[in-house]
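Chemist: With the sequence up front, the predicted model follows.
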Amino acid sequence: MAAAFIKLYPENPDPRRVNQIVEVLRQGGIIIYPTDTIYGMGCDIFNQKAIERICLIKGVKPKKQNFSFICYDLSNIAEYTRALSTPVFKMMKKALPGPFTFILDANNKVPKMLNNKKKTVGIRVPDHSIPRTLVKELGQPILTTSIRDEDDVIEYSTDPELIYEKYKDLVDLVIDGGYGNNVASTVIDCTGDQIEVVREGLGEISEIL
């Protein structure tokens, strides 16, 4: 059966449709959704079978893939990470919500499937109402992994209708939140002695350091 295709307006997400999407997540479904950067694919972080399905879709092994997940806010992040140093906390407070992924030390609440050997995890709080509303209603984070295009020119798909055509037989639901961006988030590793920029993306690093 083809995936559901649901239109949501970021400025005012319809609560009835949000509940419908959250129910799909609760039942172990995989969804595609907009963020403040590129469209993402995800599921409930505590559903192992759904994570395994995403790995199959992407052709990766769960233990070798560095997954990130979306939290609602800074206090939500604290539930899944070890204590943050003051400089890291101040930087994240400036940056979030925003187009940044922070690599942090994971605590025991993070599912083992999302932990790599270093026991770290990527965290996002996008500046976009749709994924944050979903997280809030679900009551826990959702996994996020980018939808990468095989085209050498267009690295990331931005048109939700084209995304739907490509993934409708692989996922359970695609959200049309309008055209996405084609630049990924800036990734910052906060697990070492020095803060390290792993990937420069949409976020302006100079504004938060």
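Modeler: Done, it's in.
Chemist: switch to C-alpha atoms for all contacts and neighbour counts from now on
Modeler: OK.
Chemist: Just give me the residue closest to the centre of the chain.
Modeler: The residue lying closest to the centre of the chain (Cα atoms, centre = their mean) is residue 144, at 2.8 Å.
Chemist: Report whether it is found in a strand, as I expect.
Modeler: Yes - counting by DSSP: H, G, I helix; E, B strand; the rest coil, residue 144 is located in a strand.
Chemist: List the contacts of it.
Modeler: The contact partners of residue 144, by Cα atoms under 8 Å, 6 or more residues apart in numbering, come to 40-43, 67-70.
Chemist: Also residue 93?
Modeler: Taking Cα under 8 Å, 6+ apart as the criterion, residue 93 is in contact with residue 74.
Chemist: here comes the other one, which I'd like you to weigh against the first:
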Amino acid sequence: MSLLLEQLVTKLKRGDALVLPTETVYGLFADAMNETAVNHVYHLKKRPRDKALNLNVSSLEDILAYSKNQPAYLKKLYQAFLPGPLTLILLSNDAVPTWINSGLDTVGFRLPSHPITREIIQQVGQPLIGPSANLSGQVSGRVFEQIIKDFSNQVTGIADDAAILGVDSTILDLSRPQARILRQGSITKQQLLEKVPELVFEEDSLSGYHEMDSSI
């Protein structure tokens, strides 16, 4: 691991927030298990506290460690689309802190495919939060220098504007007997069904989306 990555991992472990690239937009990352660090991100983004956060993880094993009652096809879905622009919503277990899912019984999982961000998540060794790097209610961050200005130079990170596609991840809710697409991103329902025909969708699987804005 390079000296720069070591320094960034150290910052995260001590509770700092970092702007890191994903394959969708930039995220504002911090240690999900550190309540003070999570509160700092809420403060920086001016994000309402009732807006739950996703866990950014590095493996299927991580997803299993923080969820329960997973569908039988989860591994197949993981192998087909992750890491990549897909957010999975599952029932949370007791390992998920209340400051992450705002008292809900579900939690979102994200596995960014950007190699540097993936490496950082792996090296930290536990989940990170990573909501989009913008002030709450504004357009998701896509230009590194502008993001730093928007946060009044209170954060640092890694710039890779070329990696930013600007299309948010598809949010797939698997917490109920039938799946729901809560946000249509770059992965379509048809693509999901082609790879995982076992998926059964609710009739109108886009109707439930309203609480997960500012997600990557």
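Modeler: That came through fine. Everything numeric here is computed off the predicted structure, so don't read it as measured data.
Chemist: what TM-score do we get after superposing?
Modeler: Here the TM-score of the superposed chains, computed with TM-score structural alignment, normalised by the length of structure 1 as the reference length, equals 0.84; 192 aligned residues with a Cα RMSD of 2.0 Å.
Chemist: So for the equivalent of the residue nearest to the centre of structure 1 over in structure 2, what's the nearest residue that isn't a sequence neighbour?
Modeler: With TM-score structural alignment defining the correspondence, residue 144 of structure 1 maps onto residue 130 in structure 2. Leaving aside its sequence neighbours, residue 130 of structure 2 sits nearest to residue 29 (Cα to Cα, 6 or more residues apart in numbering; 4.2 Å).
Chemist: Kindly state which residue of structure 1 is aligned to the one you found.
Modeler: Residue mapping for residue 29 of structure 2 onto structure 1 gives residue 42, with TM-score structural alignment as the criterion.
Chemist: Its match - how many residues pack around it?
Modeler: For residue 42 of structure 1, the count of nearby residues is 25 (other Cα atoms under 10 Å).
Chemist: Show me what residue 106 of structure 1 lines up with in structure 2.
Modeler: Under the alignment (TM-score structural alignment), residue 106 of structure 1 pairs with residue 92 in structure 2.
Chemist: Quick check, that match in contact with residue 102.
Modeler: No - counting by Cα atoms under 8 Å, residue 92 of structure 2 sits too far from residue 102 to count as a contact (11.6 Å).
Chemist: next structured bit after the longest strand along structure 2?
Modeler: For structure 2, the longest strand by residue count, based on DSSP state E, is strand 84-92. Sequence order places helix 98-101 as the next helix or strand after strand 84-92 of structure 2, per DSSP states H and E.
Chemist: For that following helix, give me the average deviation versus structure 1.
Modeler: Per the superposition on structure 1, helix 98-101 of structure 2 and its aligned residues are separated by 1.2 Å on average (mean Cα distance after the TM-score superposition for structure 1).
Chemist: What is that helix packed up against?
Modeler: helix 35-45, strand 54-56 (3 or more Cα pairs under 8 Å, 6 or more residues apart in numbering; DSSP states H and E).
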